[in-house]
Structure formats: structure tokens, C-alpha cells
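*Asks:* need coordinates for the below:
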Amino acid sequence: MSTCSTHALDAALGVPAAGLPVTLRDSAEVTLAEAVTDADGRVRFPADLGSGPHSLTFATGPWFAAAGRDTFFPEVRLTFTVPADQQHHHVALLLSPFAYTTYKGS
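*Replies:* Take a look at the predicted model:
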């Protein structure tokens, strides 16, 4: 089994994306865990992931709206593959109202 964590940063303001809801799902769209990023923009999910595709969905629309900011993306969904031989996956999100980028962290 493997674990997953994420780190979301508000690249437009240069701060962590604190309070951002995130959902972890498996390839069958079963919700494995739901969380909200902490003050540092981080979440470590308690779920054990099997190998194969998984996704993280960030509820960016409501998050930006709560801050009185417009956004082009109502959500950001990142799909990634979990190999059977890796114990931890870290998926980072750099976010702004009209763009985002992601990378596999360590």
C-alpha cells in the first residue's frame, strides 16, 4: 500500500492555499478521503492507496469565491498513477485564479 499528501500554494499571492477542500478518489471514483488544507496549504491523507490511477480534486471555485476572487477553474482535478512499489506520493499544486501547474514532489 501507499500513502498520499499534497501541498497547495496560491502562486498569485505567494502564500499557502490554506482552507482549500481536497478529495482523494480511486479509479472507480470511490472517495477515499476528504480534507481541507492546513495553514501551510498541506494535507496528508490517512488512506492507504492501492496501485493504479487515483485523483485529487481541489474545490478551487468555492475557495476563490470565499476570498472574493474570480477564477476560471471551478475545480482542479489531478489524476496520477500509483505504482505498486512506491510507498508515498506527494502531489503539489501551484494555483492562481486563471492558471495552475502541478508536479510530483517527494
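*Asks:* alpha carbons only for contacts and neighbour counts from here, please
*Replies:* OK.
*Asks:* against residue 39, how distant is residue 4?
*Replies:* From residue 4 across to residue 39, the span is 18 Å (Cα to Cα, to the nearest Å).
*Asks:* for residue 62, same thing?
*Replies:* For residue 62, the distance to residue 39 - Cα to Cα - is 17 Å.
*Asks:* with neighbour numbers in mind, choose between the two.
*Replies:* The neighbour count for residue 62 versus residue 39, taken as other Cα atoms under 10 Å, is higher for residue 62 (17 against 13).
*Asks:* excluding chain neighbours, give the residue nearest to that one in space.
*Replies:* With Cα to Cα, 6 or more residues apart in numbering as the criterion, residue 62 has its nearest non-adjacent residue at 7.3 Å, and that residue is residue 74.
*Asks:* to check against the first, give me the structure of this:
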Amino acid sequence: MSVSTHVLDSVVGRPAAGIAVRLFAGEELIAESVTDHDGRSRLTEDATALGVHRLVFATGQWFAEQGRDAFYPEVVLTFSVAEPGEHHHVPLLLSPFAYSTYRGS
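*Replies:* Below you'll find the predicted structure:
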């Protein structure tokens, strides 16, 4: 299973570059990354197990580095992998006091 993400700052309408992201399978850390200039990160190309996975975004640190207050110190997106051979793209639409996500392609 490959896992990627794309983070957009919905307040300024731009990619959120420089956010630290961690991928977990259960409690095991699988990969760590930082979003690139386009707000994207490909966390792994390696096969992982069936089951629950989490993406953890260090949003509080990122907002603080920009001198912006934020309500969420981190955003945790939990998703279930039923088909390990498929690509899983999990975007994050971010603002200081709200966020949303969806299963991308």
C-alpha cells in the first residue's frame, strides 16, 4: 500500500509546506515526512498490513512558526486499510480552527 497526503491552508488558499507528518500502523511508526513546497508528501511505497492506520500532522508547530494561533496542536486522521495493494491518498484541508479530509485518489 502506498500512502500520500496533500495539505492545503484553506485560509490563504495555498499549499501548506513544511508540516511534519507521521504514518502509524496501529502503534508502530511506519514513516515520517515533511510536506514539500506544494503541500504534498508521499509517506511510503512499501506494503503495509491490513487494519487501522493514522496520519499525525504537527499543525500547532506549523502555525506557531508562522506566528498564527491555532486550536489544534495536531491533527490525527485515522483510516482503515482493507485493500493493501491500493494507493491511499488522504488530503487535509486546514485552517487554524477547523479541518476536513476525504479519501482522495
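*Asks:* before we move on, the earlier item: ok, the residue nearest to residue 62 of structure 1 - contacts?
*Replies:* With contact set as Cα atoms under 8 Å, 6 or more residues apart in numbering, residue 74 of structure 1 has these partners: 59-62.
*Asks:* those helices in structure 1, which residues are they?
*Replies:* Listed from the start of the chain, structure 1 has helices (DSSP state H) covering 60-66.
*Asks:* who's sitting farthest from the centroid in structure 2?
*Replies:* residue 67 (21.2 Å; Cα atoms, centre = their mean).
*Asks:* thinking again about what came up before, what about the residue nearest to residue 62 of structure 1, distance to residue 90 of structure 1?
*Replies:* As it turns out, when the distance is counted by Cα to Cα, residue 74 of structure 1 lies 23 Å from residue 90 of structure 1.
*Asks:* what do you get for residue 68 of structure 1?
*Replies:* Residue 68 of structure 1 is 29 Å from residue 90 of structure 1, where distance means Cα to Cα.
*Asks:* what's the answer for residue 96 of structure 1, then?
*Replies:* Shown here: residue 96 of structure 1 relative to residue 90 of structure 1, a distance of 20 Å by Cα to Cα.
*Asks:* who has more neighbours, those two?
*Replies:* When residue 96 of structure 1 and residue 90 are compared on other Cα under 10 Å, the one with more neighbours turns out to be residue 96, at 20 against 15.
*Asks:* contacts only, for the more buried one.
*Replies:* Residue 96 of structure 1 makes contact with 10-12, 71 under the criterion Cα under 8 Å, 6+ apart.
*Asks:* with residue 92 of structure 2 instead?
*Replies:* By Cα under 8 Å, 6+ apart, the residues touching residue 92 of structure 2 are 5-8, 99-102.
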